[in-house]
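**Q** predicted coordinates and the sequence they were generated for:
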Amino acid sequence: MEIVAVDLGGTNARFCVARLDRGGRPVLDTPRKYRTADYPGLPAAWEAFARDIGGRVPKAASIAIAGPVEGELIHFTNSSWTIRPETLGDEMGLDQPPLLINDFAAMAAAVGVLNDDELAYIGGPEGSLPAEGVTTVIGPGTGLGVAQLLRRDGRRIVLPTEGGHLDFAALDSFEEKLLSMLRERVVRVSTERIVSGPALARIREALARLGGEAIVPQDDAAIWENAVKRTDKLADQALDRFVMSFGAVAGDLALAHGAHSVVITGGLSNRIRDRLAGPLFNDRFRAKGRFAHRMASFPIRLAIHPEPGLLGAAAAYQE
């Protein structure tokens, strides 16, 4: 059976034809990417995709959406698109309503079908992920995505969560000061205020203020570029602090989930793979007092598949 897998973000919409295989994982054709700003909505982008592949489009679809999948009208945070689930199937010419899932649920579904060589080592024991039990799936992007993947009796069950919106817990004097500075702007500081793409600028600003240094404004992309390349001292230091906080948050969530392993996903995480595999992340991940020994037993891996959103959308449909 063939379906169209779709991965919808605020900036880009990705489409591909996926062939489902009950004996294995879905096989993806070449993905195609469309800027959401260039189209009034999903049906128009769907038509462009259909035209680009020659008009022979499967009549079933699975769509991963960057946001909560609920209500009669789904709004996108970073684009003008809206989706009305009740009529979407007819608007796209499908034989049945499409499967709509949260984008991070799709990430967790992808993790469930990844091969060992698509899961890069970050920490913990070597070897494959456990065949049974819970895997915490986590990744910083515009926010902090968190989901659970439960493997039980040969099944893969995905549980979306809002783990990125837990209260942030400061663990040292710098984080206490960072927390205090953020509370000047927002009433409640969630984990994704400090562990997400935009958070790097906040951490860099806090380091500058505390060090009495001038705050030179830069956009998020430039700060990340300078941090990854280590061409800006403050950005470099901010990324180290980011990695430390990320390790602590990932460990907290793994404990809360009763997990047996952790998989990190996303483009930002892949850009800082070397730092994640170092002691800044792993020491904070394991530093859970009486549970430190248990935390050291968790395999921690990084998903390196190029299109996990599309793979996950197809895998969720197949499951």
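**A** Structure's in. What do you need?
**Q** from now on I want contacts and neighbour counts done on CA atoms only, so please keep to that.
**A** Noted.
**Q** which residues sit against stretch 83-90?
**A** Residues from elsewhere that reach stretch 83-90 (C-alpha atoms under 8 Å, 6 or more residues apart in numbering): Leu42, Glu72, Leu73, Ile74, His75, Asp95, Gln96, Pro97, Pro98.
**Q** next up, a structure to set beside the first:
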Amino acid sequence: MEIVAADIGGTHARFALATIGGDKAVRLGEPFTARTAEHGGLESAWASFAAHLGRPLPTAASIAVAGNAREDVLYLTNGAWAIRPAGLAAALGLERLLLLNDFGAVAHAVAQLGEDALAHLCGPDILLPDQGVITVVGPGTGLGAAQLLRVDGHHHVIETESGHIGFAPLDEVETRIRERLGERYGRVSVERIVSGPALDDIYAALGGTPPAEDRALWTAALEGTDPLAMEALERFCLSLGSVAGDLALAHGAVGVVIGGGLGLRLRAHLPLSGFHERFLAKGRFRPRMEAMPVKLITHPQPGLLGAAVAFAAKYQA
């Protein structure tokens, strides 16, 4: 069976044709990426994908969206689009449509990915347990998180909005960052500290003046050309470690997988940062954290893959 898989984030809308086999195995076609800022909504980006292919699209689709997929109107958490599920299938010419949260889709992808697509990050270098909860979390335009529950060869995904829990500073520097962000936003969620746009705010709180183009700051931090940007990135990694560990405890997890649009970019940097120590720093629960494997997704399109895997699980019983 052929479907359209889509992964709609705050910055990019990604599409691909996906083929689902009789054993529910998914094979993705070549991905197509559109910038959300260049389209007025999903229908416009969908039409661009169809034009790119130069052929009619399948009448079944699975669309992962960066927001709460159970709302009457889906507003991208960090984007301008509004998606109305009630009329979406008709607007796109679909007979079957599955909508899900973007990190719910990533968790579905983890359920199918082999170990060759999961790089060891820290903790014991062992396979992810095949029983229990895996916390899936990662930064991009926002901060996404989901739970993957594995039981007796089956998997279940629980979508969450864990990126919007409150940020808790752990030292004087983070208190200063929290105060600055509080002045700007009021409530400060962990997403305000651990996401792509957050690096500018951390940099400013440390005394710098962010460049007009936020990607320039990320480049300077990752390439080591700006010492203050490197310090801001270290603060980012510390907070990501704290949040990943907190969510693992809250979820009762036996393993953690880092994803998100920034996850892969940080592959070489995270092991050299304070990420792991912050992940472990859970007081009396440190031994539990030390026994937990932490992996990083290396698959280039986990959102697209996971959207198709979710469709197969729902409709290919």
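**A** Arrived safely, thanks for sending. Everything numeric here is computed off the predicted structure, so don't read it as measured data.
**Q** tm score of chain vs chain?
**A** Scored against TM-score structural alignment, normalised by the length of structure 2, the superposed chains reach a TM-score of 0.92; 313 aligned residues with a C-alpha RMSD of 1.8 Å.
**Q** rewinding a little: hmm, which two among the contacts of stretch 83-90 of structure 1 are most spread apart?
**A** His75 and Asp95 (24.1 Å; C-alpha to C-alpha).
**Q** so which of these two has more stuff around it?
**A** Neighbours per residue, other C-alpha atoms under 10 Å: of His75 of structure 1 and Asp95, the larger number sits with His75, 19 against 12.
**Q** from Ser173 of structure 1, how far off is the closest residue in space to the more buried one that isn't next to it in sequence?
**A** Distance criterion C-alpha to C-alpha, 6 or more residues apart in numbering; nearest residue to His75 of structure 1, sequence neighbours excluded, is Thr82 at 4.7 Å. Going from Thr82 of structure 1 to Ser173 of structure 1 by C-alpha to C-alpha, to the nearest Å gives 43 Å.
**Q** what about the two, which has more around it?
**A** Using other C-alpha under 10 Å as the criterion, Thr82 of structure 1 and Ser173 rank with Thr82 on top: 14 against 9.
**Q** which residues touch that one?
**A** Contacts of Thr82 of structure 1 by C-alpha under 8 Å, 6+ apart are Gly41, Leu73, Ile74, His75, Phe76.
**Q** how about the residues you listed, which pair is most distant?
**A** Going by C-alpha to C-alpha, the pair spanning the contacts of Thr82 of structure 1 furthest: Gly41 and Leu73, at 13.0 Å.
**Q** neighbour count: the two, which is higher?
**A** Between Gly41 of structure 1 and Leu73, counting by other C-alpha under 10 Å, Gly41 is the more crowded of the two (15 against 11).
**Q** any idea what that one aligns with in structure 2?
**A** With TM-score structural alignment defining the correspondence, Gly41 of structure 1 maps onto Gly41 in structure 2.
**Q** for that match, which non-adjacent residue is closest in space?
**A** Trp81 (5.4 Å).
**Q** ok, now how distant is that neighbour from Thr11 of structure 2?
**A** Relative to Thr11 of structure 2, and taking C-alpha to C-alpha, Trp81 of structure 2 is found at 11 Å.
**Q** overlap in contacts, the two.
**A** Thr36.
**Q** do you know how far the alignment partner in structure 1 of Lys282 of structure 2 is from Arg25 of structure 1?
**A** Alignment note (TM-score structural alignment): Lys282 of structure 2 maps to Lys288 of structure 1. According to C-alpha to C-alpha, Lys288 of structure 1 and Arg25 of structure 1 sit 36 Å apart.
**Q** between those two, point out the one with more neighbours.
**A** Of the pair Lys288 of structure 1 and Arg25, Arg25 is the one with more neighbours under other C-alpha under 10 Å, namely 21 against 17.
**Q** wait, is that one part of a helix?
**A** No - under DSSP: H, G, I helix; E, B strand; the rest coil, Arg25 of structure 1 sits outside any helix and is assigned coil.
**Q** who are the contact partners of it?
**A** Counting by C-alpha under 8 Å, 6+ apart, Arg25 of structure 1 touches Val113, Ala315.
**Q** quick check: it vs Ala314 of structure 1, distance?
**A** Arg25 of structure 1 is 9 Å from Ala314 of structure 1, by C-alpha to C-alpha.
**Q** distance of Gly104 of structure 2 from His299 of structure 2?
**A** Using C-alpha to C-alpha, Gly104 of structure 2 is found at 16 Å from His299 of structure 2.
**Q** hmm, back to that, the match of Lys282 of structure 2 and Ala256 touch, don't they?
**A** No - counting by C-alpha atoms under 8 Å, Lys288 of structure 1 does not reach Ala256; the two are 11.9 Å apart.
**Q** between these two, which contacts overlap?
**A** By C-alpha under 8 Å, 6+ apart, no residue touches both Lys288 of structure 1 and Ala256.
**Q** show me where structure 2 has its strands.
**A** 2-8, 12-20, 26-28, 32-35, 60-65, 74-75, 82-83, 96-101, 118-122, 132-139, 143-151, 154-159, 253-258, 294-297 (DSSP state E).
**Q** from the middle of its chain, how far away would the fifth one be?
**A** On the basis of C-alpha atoms, centre = their mean, to the nearest Å, strand 60-65 of structure 2 sits 16 Å off its chain's mean C-alpha point.
**Q** tally of neighbours for the residue nearest to Gly41 of structure 2?
**A** Trp81 of structure 2 has 19 neighbouring residues, counting by other C-alpha under 10 Å.
**Q** who's in contact with it?
**A** Contacts of Trp81 of structure 2 (C-alpha under 8 Å, 6+ apart): Thr36, Gly40, Gly41, Leu42, Tyr75.
**Q** okay then, goodbye and thanks.
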